[in-house]
Structures are given as C-alpha cells and as structure tokens.
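# Predicted model follows, preceded by the sequence.
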Amino acid sequence: MIAIINTGCANINSVRFAFERLGVNPEVIRDPAQLKQFDRAVLPGVGHASVAMKRLRDQGWDTAIAEYQNPLMGICLGMQLLCDETEEGNVQCLGQIPGKVSYLETGQLTSPHMGWNTLSVCNAHPLTQGLNPDDQVYFVHSFAHASNANTLVESEYGTRFSAVVAKDNYAGMQFHPEKSAKVGATLLNNFLNWQL
C-alpha cells in the first residue's frame, strides 16, 4: 500500500493519477499517525519552502517522516524539504537527505527552470533502472540541491544539479515524474519496486 502525503502544498491528483495508470491505487492521507501503516509513501510539494515546512511541523509530519522506515520519496518541493536546509526562506528542512538547496544559478537562461531536460545517471541504484542517456523529464523549479554523494541522477540548466537523490529509505526527484510521460512512469515504477 502506498500513501500520498497531503499537506495542502501540492496537486495531489496528478500524482495519484500517475500511480493509478501503473495499476496502483494510492491512499491520500492527512494524518501523520496514518503513515506507519503504509509500505511506502510519497511527499509531493509545490510552492514556497518556508510555508510548506511550517505546515509539516505544525501538523506533525516532521516527526512521522523521521520515524518512517519504509521507502519515502519527495517530488519537486517535496524532495527539497527532505534535505538539510534551503535558501528559499532560509529554513531548516527535514534533514533526511544531506545537502543544501540553493537558488539555481541559471546564467543567461530564464528562471525558473521550466520544461523538459535531459537526465544523466551518475550512481547506479534501483531507482535509476531503465534510464537511458537521452531520457528527458519535466522540471519546474527555481531552487536546486547541489550534487553530492547522495546524488543518483543529475541534470543541467545553467549549472549541474541533483535531479534524483537518495539516502537510506529516503529519495527525491526534483522534476515531476507524474508529468514526464514514459520516463516518469518508469521512475515511479522503480519506486514501487524499490526494496531496501
């Protein structure tokens, strides 16, 4: 059973529909006490990091996520919230995936980074199975996690940044797999099959 965490900071339906297309019926949960009942969970997110972190703490999700021992994946802002800290609002985040999220230095390119971009696998992992060198996914973000030892996949937009990260039972995807066609479906399926 898979849970989609609803903190009021994401479009839950697009994520739910993506899993349903894979033949899985996730349950949207609003109570942190429910989390431990599920085999895996997804933390989607859009909007401002400081607002989202306040909601997570106010609702008790920070403790529930820290105590969770099954696979948990953050999507977009959800990935950033799993990291140590972010420059967006200068807030401490959940601290489950080491690294700081900083403003994405795009150089001459338009900010935010919005649209399809290529992935580059840098560390083999069950979450990266079936990815090809020219595969593209759909991004919408202005902040990014710098590449480090926990980076599985990178992308580049002005500078290189983490597209997929993982540490222990926690993982994150900076892009929107639910909006990334066949490649996104492959990655979501990898998450469903990920065994710790």
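That came through fine.

# From now on I want contacts and neighbour counts done on CA atoms only, so please keep to that.
Fine.

# Just to check, residue 77 is in contact with residue 50?
No - Residue 77 is beyond contact range of residue 50, at 10.7 Å (criterion: Cα atoms under 8 Å).

# For these two, work out which one has more neighbours and name it.
Neighbours per residue, other Cα atoms under 10 Å: of residue 77 and residue 50, the larger number sits with residue 77, 27 against 18.

# Can you give me the buried ones in the helix of greatest length in the chain?
Using DSSP state H, we find that the single longest helix of the chain is helix 181-193. Using 16 or more other Cα atoms under 10 Å as the test for burial, helix 181-193 gives 183-192.

# That helix - contacts with which helices or strands?
Contacts defined by 3 or more Cα pairs under 8 Å, 6 or more residues apart in numbering; DSSP states H and E place helix 181-193 against strand 136-141.

# what separates the strand it packs on from the chain centre, distance-wise?
Distance of strand 136-141 from its chain centroid, counting by Cα atoms, centre = their mean, to the nearest Å, is 12 Å.

# buried sites along that strand?
Buried residues in strand 136-141, counting neighbours by 16+ other Cα under 10 Å, are found at 136-141.

# Could you do stretch 47-59 as well?
49-50, 52-53, 55-56.

# what does stretch 91-109 give?
Neighbour-count burial for stretch 91-109, counted by 16+ other Cα under 10 Å, picks out 91-106.

# So which of the residues you listed are in strands?
Using DSSP state E, the members of the buried residues of stretch 91-109 that fall within strands are 91-92, 97-103.

# Greatest separation within those residues: which pair is it?
Maximum pairwise distance among those (Cα to Cα): 17.8 Å, between 97 and 103.

# Could you pull out the helices in the protein for me?
12-21, 49-59, 61-67, 77-81, 181-193.

# would you turn the ones you listed into CSV with distance to residue 157?
As requested, the helices of the chain are exported to CSV (distance: least, Cα to Cα, whole Å):
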stretch, distance to residue 157
helix 12-21, 25
helix 49-59, 21
helix 61-67, 30
helix 77-81, 17
helix 181-193, 19
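
# Okay, one more to line up with it:
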Amino acid sequence: MTIAVIDYGMGNLHSVAKALEHVADENIVITSDPRAIRGATRVVLPGQGAIRDCMGELERAELRGLVDELLSNHSKPLLGICVGQQMLMERSEENGGIDCLGYLKGAVKRFDDKQLDEHAQRLKVPHMGWNHVSHIQGHALWDGIEDKARFYFVHSYYVSASERSQVFGATHYAGAEAHVAIGKGSIFAVQFHPEKSAAAGLKLLENFVRWQP
C-alpha cells in the first residue's frame, strides 16, 4: 500500500509527506516516476506558487498526460492541495489568463485587494493565515471535522466552481465566496494546507488515507 506525492518540481512536498506519515501506515513516496504513481493506491497532487509555473513544470516533467489519466479514469483516490486544487479548473485569471487541466467546470479568480475589513482597513492579498471553512455538503473527508473548523491558507487566487454539487467547503474573504474544497468521484481537492492546519488538517489527511470512494 503506497501513497504517491507527485513531484513535478512545485509544492510543499516534504511537509505533505511528513504529515501523511503521521496519520498513515502506508508507504509514502515523493516521486516523478509514472510507474510508481500508477502503481500507488492513492495519489496527492500538491502545488505552490504561480499556477503558470505549476502548469509549465507539469508539462516539462512530462506528467500532464498521467495526471489527466488519473483524473479521467478515477482508478484511485486523489487529493489536490493548494494550487493542486486550482489546476483542476478550466482557467485561471492569473497572468492574463492561464488554461488549467479542465477537469472541473469553473474559474480561478483573484481576490479584490480593494475590499475593506470591519475597521475600514484594506484587506490583505494574499489571503494568509487561518480561516473558517463551512461545510457546503457532507463528504467522507469531513468525518470528525467540525463545520467551520479553521484551516491555514496562503493564496491570492481562489476557485469559483460552476457546479454547486461539486463544492464541499467554502470560506469568505475580500467579499468573495471561495470554494476551498471541491471534488467529484474519487477526486477531492482543497485550497488550504492540511499539512499546516494542526489537528483539523491531520484529520482530513487521515480521512483521505481511509477513504474508499
């Protein structure tokens, strides 16, 4: 039993792997080897930084086709994290417009940095720190996690999904409802960093390890 963390040169790979080791008995590998990824029982798609760079590095590492394959055939559970969530959408507003993987319908939008908080101070973008996540609907990965539990975020762009049935969690910031947990079939993806989100984050990773979609 192996969980593969896809290494395409982007993402908080070692922190994710360490968090998974904390909650899983399975072997955790960080790998760019297509055979190892195909042979794994579960897969994690991380991402960090600019989506243009993440998409470019996925192509450069010759892993774009493999990720498309995993998304299309639902052969095993896959967890996307941070930009690994954004990449699942059709298009991002970043850098004037970047095509994404197109697995789920919707866009990746930038927070409005002109929004004010309750003290009439301009809200900071990127959205950085802890925020509450509301459960839009039930999911196995929410088991044992309270509605409106807090998770850790670092992002300037957020997912706006077109199909509400694929939204499992949301948070509000800078006047926007960010769809921070989305999924379909054996795919689940989150904008926040579960590996940095203390007990709630570890519980979500534990649920992913046990998930039988």
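Received, thanks. The shown structure was predicted, so the numbers you read here are calculated from the model rather than taken from an experiment.

# So after superposing, what's the score?
Superposed pair, TM-score by TM-score structural alignment, normalised by the length of the first structure: 0.94. Supporting alignment: 196 aligned residues with a Cα RMSD of 1.4 Å.

# closest to residue 68 of the first structure among the buried residues of stretch 91-109 of the first structure?
Comparing the buried residues of stretch 91-109 of the first structure against residue 68 of the first structure with Cα to Cα places residue 96 closest, at 10.7 Å.

# Not counting its neighbours along the chain, what's nearest the counterpart of that closest one in the second structure?
Aligning on TM-score structural alignment places residue 96 of the first structure opposite residue 103 in the second structure. Excluding its sequence neighbours, the residue lying closest to residue 103 of the second structure (Cα to Cα, 6 or more residues apart in numbering) is residue 88, at 5.2 Å.

# What's the separation between whatever residue of the first structure lines up with the one you found and residue 184 of the first structure?
In the first structure, the residue paired with residue 88 of the second structure according to TM-score structural alignment is residue 82. From residue 82 of the first structure across to residue 184 of the first structure, the span is 20 Å (Cα to Cα, to the nearest Å).

# count of neighbours near the closest residue to residue 25 of the first structure other than its chain neighbours?
In space, and not counting its chain neighbours, residue 25 of the first structure is closest to residue 19: 6.7 Å by Cα to Cα, 6+ apart. Neighbour count for residue 19 of the first structure, taken as other Cα under 10 Å: 19.

# And the contacts of stretch 201-211 of the second structure?
Stretch 201-211 of the second structure is contacted by residues 19-20, 23-24, 42, 77, 79, 140-145, 151, 193-195 when judged by Cα atoms under 8 Å, 6 or more residues apart in numbering.

# hmm, try it at 7 Å
By Cα atoms under 7 Å, 6 or more residues apart in numbering, the residues outside stretch 201-211 of the second structure that reach it are 19-20, 23-24, 140-143, 151, 194-195.

# start and end residues in the first structure for it, please.
Going by TM-score structural alignment, stretch 201-211 of the second structure sits over residues 184-194 in the first structure.

# Leaving out sequence neighbours, find the closest residue to the residue lying farthest from the centre of the first structure.
Distance from the centre of the first structure peaks at residue 108, with 26.4 Å (Cα atoms, centre = their mean). Leaving aside its chain neighbours, residue 108 of the first structure sits nearest to residue 158 (7.5 Å; criterion: Cα to Cα, 6+ apart).

# Check whether that neighbour really touches residue 111, as I assumed.
No - judged on Cα atoms under 7 Å, residue 158 of the first structure makes no contact with residue 111 at a distance of 9.8 Å.

# got the contact list for the residue nearest the centre of the second structure?
Geometric centre of the second structure, nearest residue: residue 81, 2.6 Å, by Cα atoms, centre = their mean. The neighbours of residue 81 of the second structure, taking Cα under 7 Å, 6+ apart as the test, are 45-47, 189-193.

# And residue 107 of the second structure, by the same measure?
Counting by Cα under 7 Å, 6+ apart, residue 107 of the second structure touches 89-92, 159-161.

# With residue 50 of the second structure instead?
Not one residue lies near residue 50 of the second structure by Cα under 7 Å, 6+ apart.

# Quick check: it vs residue 116 of the second structure, distance?
According to Cα to Cα, residue 50 of the second structure and residue 116 of the second structure sit 25 Å apart.

# cool, and residue 201 of the second structure?
For residue 201 of the second structure, the distance to residue 116 of the second structure - Cα to Cα - is 29 Å.

# ok, back up a step: show me which of the contacts of stretch 201-211 of the second structure are buried.
By neighbour count, with 16+ other Cα under 10 Å, the contacts of stretch 201-211 of the second structure hold 19-20, 23-24, 141-142, 151, 194-195 as buried.

# Just the closest of the buried residues of helix 181-193 of the first structure to residue 8 of the first structure, please.
Residue 8 of the first structure lies nearest to residue 188 out of those, by Cα to Cα, at 21.6 Å.

# just checking, what packs against the strand ranked longest in the first structure?
Counting residues, the longest strand in the first structure under DSSP E turns out to be strand 159-167. On a contact count with 3 or more Cα pairs under 7 Å, 6 or more residues apart in numbering; DSSP states H and E, strand 159-167 of the first structure meets strand 143-145, strand 151-157, strand 170-173.

# start and end residues in the second structure for the shortest one, please.
To tie it back to what came earlier, the one meant is strand 143-145 of the first structure. Counting by TM-score structural alignment, strand 143-145 of the first structure corresponds to 157-159 in the second structure.
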